[in-house]
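Colleague: Only the shape, not the letters, is given here:
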């Protein structure tokens, strides 16, 4: 009897928890109310079966409890019972599948007036592409992808006016249907926006698609709903739904493929003039100065330097109230007038000799740090050389005091929490695996044992940068 009472209590408690729980679907912000209806039907069908099975179990426990004088009856062929079970199961399965099949048919049938956006997934980042004025996407292929052509754009006239969005921030107009074309650069991903009730797998070598109409102004989180690697949980982005006028203005400010191709590379000679103000803290050869809290920057790849200088210049880095050293850096970054100046000074720093650094901190255990570093190696490389494809900067050859300070800043959210610093946001999440100060000291101690590239190797290997 006690078991029967427990089964009934658990079943009824589960039902009550469902109805009174504060956790449910996120507020709907698209046209897919039919998906919510399908979910509701599924919950009612499965809930009814759940209650029926558990109440029947409780009845059986009581009705057929142990009795020495009772003997069981062997009845292997009960056609009446089989017909009932088959019929009820058929109705239940039909109730589960039929609404979903109808909604799916509509989900992959975009209206003719829907505009298009391509979503590109990679470990662990989102990027986007809009067709240009011709309304057609240019040809792309994964084999063409490199650090200078991250979308894999082919030599196709239709792609010259394609608008490329390299940051995980997408803006869409409200009340206008959009077809999302999905592709992956590397492994399986899944593009999901819970408020839109929209998700779809992204398979390497294939394209998939779905459509929806944003109906509520606001900002919504993009997540990857397919386990895609060590930083899967940090693969996030955002969609901002705005009025049509605001969308048009935002899109007009984005850069086309042709415009990106025409950008001039950094000029080290021109950058040397801008570096004059940097040398006061970082040294004439970028060797750094701990007394001035200026890290070594020689040996860092220009792509990473450009990104960090851009973040300082825009206020996405160095604006946190507890980041006193970052606040000191911001005024110097704002002295660089435009993107070309940033590229020039980054190119000049990339030409400076990469001298080895000596450990200045004590207390860390490199052996323990080696185990902790396995997670870091997925983005930064086993030798700390950095991996451009994962946007993981070089770590080997940097000052230990600077590495330790930045890891602590990431752990505490002092660095990386700004909404315009997507890679910093990922690093904040990943840094949480370092559970305490000792873990930080250990992993820094291990990084200091990694081989430091020689000057000639630094010029030949464009893969790495700092943390």
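Modeller: That came through fine. In this text the structure is predicted, and so the values were computed from the model without any measurement.

Colleague: Only C-alpha atoms from now on, for both contacts and neighbour counts.
Modeller: Fine.

Colleague: any idea how far the residue sitting nearest the centre point of the chain is from residue 228?
Modeller: Using Cα atoms, centre = their mean, the residue of the chain that lies closest to the mean C-alpha position is residue 235, 1.5 Å off. Going from residue 235 to residue 228 by Cα to Cα, to the nearest Å gives 9 Å.

Colleague: which helices and strands sit right next to the helix or strand harbouring residue 57?
Modeller: According to DSSP states H and E, residue 57 maps onto helix 33-63. The contact analysis (3 or more Cα pairs under 8 Å, 6 or more residues apart in numbering; DSSP states H and E) places helix 33-63 against helix 2-20, helix 79-107.

Colleague: Among those, which comes closest to residue 199?
Modeller: Minimum separation from residue 199 across those (Cα to Cα) falls at helix 79-107, 10.2 Å.

Colleague: For that closest one, name the packing helices and strands.
Modeller: Looks like helix 79-107 contacts helix 33-63, strand 208-212 (3+ Cα pairs under 8 Å, 6+ apart).

Colleague: Highest mean neighbour count out of the ones you listed?
Modeller: Ranked by average neighbour count under the criterion mean count of other Cα atoms under 10 Å, these are headed by strand 208-212 at a mean of 21.

Colleague: Any chance of the helices and strands packed on helix 33-63 in a markdown table with mean neighbour count and distance to residue 150 as columns?
Modeller: Listed next are these as a markdown table, based on neighbours: other Cα atoms under 10 Å; distance: least, Cα to Cα, whole Å:
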| stretch | mean neighbour count | distance to residue 150 |
| --- | --- | --- |
| helix 2-20 | 14 | 45 |
| helix 79-107 | 13 | 29 |
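
Colleague: hold the first one in mind and look at this next one:
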């Protein structure tokens, strides 16, 4: 009996805690309302299962508690009950999976008019790259990385000379415009995550990952690394500023291009950059070796 009461109080306390909890989702600032919907569906299905199963267990403990003269009925198998439990469990799992699969299908199918920005992670900072007027990001590889070429842009690739390089933790994006976020890692596994965008994706060494989203609300949001990446993981933070197109264009015009970095580098640095390109095979466009 005390255990039945404790279980019922646990259910009641969980419901009250959820209703008065200060920890709610941050206001959404992107087009990914479908991800919120998938999370809400999962929450409600799990909540119903939690409440029903625990209250049933409390009821069973109360109803079938030991009484003098009562004998338990031994029933090792119940095919009908097992079929019903399997059916409703399958319905619940399908209900949780379907919204997520629909959202994922949209998440990785990038619109043709989406702009491109590359986010590169390393222990423990972010760097960014935008294509220049040609609209194409130059190829890149860790083999090209030098002190003056921190993103490993291929100096022999003409598409990379006009790429805009942002070597700070601050990223700017125009509001209301879809953008494909290409992700690379220079060392270990990282994860690009902006809670208000409902967008996150792993950065996997050796390959390129991506997602897309449309910022819908101007403001300043925090970029987090959502993958444990070493002792400085907690310090791997950045900022994304969502602003009108005119302000974004002005900010982008103030950044340096890879060609300008090459032009200002010392002769020895240029030689090292070019030597890195000559010593390895040029990777496929967009690939990180």
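Modeller: Perfect, I can see it now. All of these numbers come straight from a predicted model, not from anything done at the bench.

Colleague: Which residues are in contact with each of residue 235 and residue 228 of the first structure?
Modeller: Shared contacts of residue 235 of the first structure and residue 228 (Cα atoms under 8 Å, 6 or more residues apart in numbering): residue 123.

Colleague: mind listing what the residue lying farthest from the centre of the second structure touches?
Modeller: Checked against the mean C-alpha position of the second structure, the extreme residue using Cα atoms, centre = their mean is residue 69, at a distance of 59.9 Å. Contact analysis of residue 69 of the second structure by Cα under 8 Å, 6+ apart lists nothing.

Colleague: Kindly state which residue of the first structure is aligned to it.
Modeller: Structural alignment (TM-score structural alignment) places residue 69 of the second structure against residue 69 in the first structure.

Colleague: quick one: its match from residue 31 of the first structure, how far?
Modeller: Distance from residue 69 of the first structure to residue 31 of the first structure, by Cα to Cα: 63 Å.

Colleague: before we move on, back to that, how is the match of residue 69 of the second structure assigned, secondary-structure-wise?
Modeller: Assigned with DSSP: H, G, I helix; E, B strand; the rest coil, residue 69 of the first structure falls in the coil class.

Colleague: and residue 130 of the first structure, what does it touch?
Modeller: Taking Cα under 8 Å, 6+ apart, we find residue 130 of the first structure in contact with 116-118, 137, 162-164.

Colleague: which of these show up in the second structure as well?
Modeller: Retained in the second structure by both residues aligned by TM-score structural alignment, their matches' Cα atoms under 8 Å are the following of the contacts of residue 130 of the first structure: 116-118, 137, 162-164.

Colleague: what's the burial count for the counterpart of residue 224 of the second structure in the first structure?
Modeller: Under the alignment by TM-score structural alignment, residue 224 of the second structure pairs with residue 223 in the first structure. Residues within reach of residue 223 of the first structure, counting by other Cα atoms under 10 Å, total 22.

Colleague: Quick check: next helix or strand after the helix or strand residue 223 of the first structure falls within?
Modeller: Using DSSP H and E, residue 223 of the first structure sits in strand 218-224. Sequence-wise, the next helix or strand downstream of strand 218-224 of the first structure (DSSP H and E) is strand 236-242.

Colleague: Could you name the helices and strands sitting against that following strand?
Modeller: Counting by 3+ Cα pairs under 8 Å, 6+ apart, the packing neighbours recorded for strand 236-242 of the first structure are strand 125-130, strand 169-173, strand 218-224.

Colleague: Looking at those, which is nearest to residue 457 of the first structure?
Modeller: Here strand 125-130 is closest among those (Cα to Cα), at 28.2 Å.

Colleague: in the superposed pair, what's the mean gap between the closest one and the second structure?
Modeller: Its matched residues in the second structure lie on average 0.4 Å from strand 125-130 of the first structure after superposition (mean Cα distance after the TM-score superposition for the first structure).

Colleague: quick one: buried residues of that strand?
Modeller: 125-130 (16 or more other Cα atoms under 10 Å).

Colleague: Show me what the next helix or strand after it is packed up against.
Modeller: Sequence order places strand 163-165 as the next helix or strand after strand 125-130 of the first structure, per DSSP H and E. The elements that strand 163-165 of the first structure packs onto, with contact taken as 3+ Cα pairs under 8 Å, 6+ apart, are strand 125-130.

Colleague: I'd guessed residue 126 of the second structure sits against residue 118; true?
Modeller: No - Residue 126 of the second structure is beyond contact range of residue 118, at 10.3 Å (criterion: Cα atoms under 8 Å).
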